[in-house]
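> only geometry, no sequence info:
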């Protein structure tokens, strides 16, 4: 397996990662103040594993949760 590498200066190279981090910042980071790095780390983990990956309804999946989308894909396969 080879890593995908685009050309230098390609504006679409990190589009997915940039979109994720913009969402993370807007929906979580800018809304809270944490006293310790451990508090922030725990909140970010809960956001990603509890909300972003399981319940959030992105347009990419037709506004269904990723878990529901996976279930549909398994039924089709």
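On my side now, so go ahead. Given the structure is predicted, the values throughout are model-derived calculations rather than measurements.
> only C-alpha atoms for contact and neighbour calcs from this point on.
Will do.
> Next, the buried residues of the host helix or strand of residue 16.
Secondary structure assignment for residue 16, by DSSP states H and E: helix 15-27. Of the residues in helix 15-27, those buried by neighbour count under the rule 16 or more other CA atoms under 10 Å are residue 24.
> Presented hereafter is structure B, for comparison with structure A:
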């Protein structure tokens, strides 16, 4: 049925349960911190759902500190890695 509708399944690599850990962590946080805090019904409509998820992703990437990256934001850490890679890249 998926093939008939042009859908490609997304699965982790065989035998690698940590392949998708970061994405699963993000979805877990979204559900816990954003969705469970809302009253029922969760969203008024699709536009409300899209705006809520977009706002959470912005918060998650630019404001929410992560202990796994020395209490920095993912955006800040990514920018630091880009700068480091640029310095180590031969011209």
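Nice, thanks for sending it over. Please read all numbers here as calculations on a predicted model, not as lab measurements.
> Mind checking the TM-score on these two?
Once superposed, the chains reach a TM-score of 0.71 (TM-score structural alignment, normalised by the length of structure 1), with 71 aligned residues with a CA RMSD of 2.3 Å.
> Structure 2: matching residues for the helix holding residue 16 of structure 1?
The alignment of helix 15-27 of structure 1 onto structure 2 (TM-score structural alignment) spans residues 21-33.
> Now the residue mapped onto residue 72 of structure 2 from structure 1: closest residue in space that isn't a chain neighbour?
Superposed on structure 1 with TM-score structural alignment, residue 72 of structure 2 falls opposite residue 64. Excluding its sequence neighbours, the residue lying closest to residue 64 of structure 1 (CA to CA, 6 or more residues apart in numbering) is residue 57, at 4.9 Å.
> From residue 35 of structure 1, how far out is that neighbour?
Going from residue 57 of structure 1 to residue 35 of structure 1 by CA to CA, to the nearest Å gives 30 Å.
> Next: residue 49 of structure 1.
In terms of CA to CA, residue 49 of structure 1 sits 22 Å off from residue 35 of structure 1.
> Same question for residue 64 of structure 1.
In terms of CA to CA, residue 64 of structure 1 sits 35 Å off from residue 35 of structure 1.
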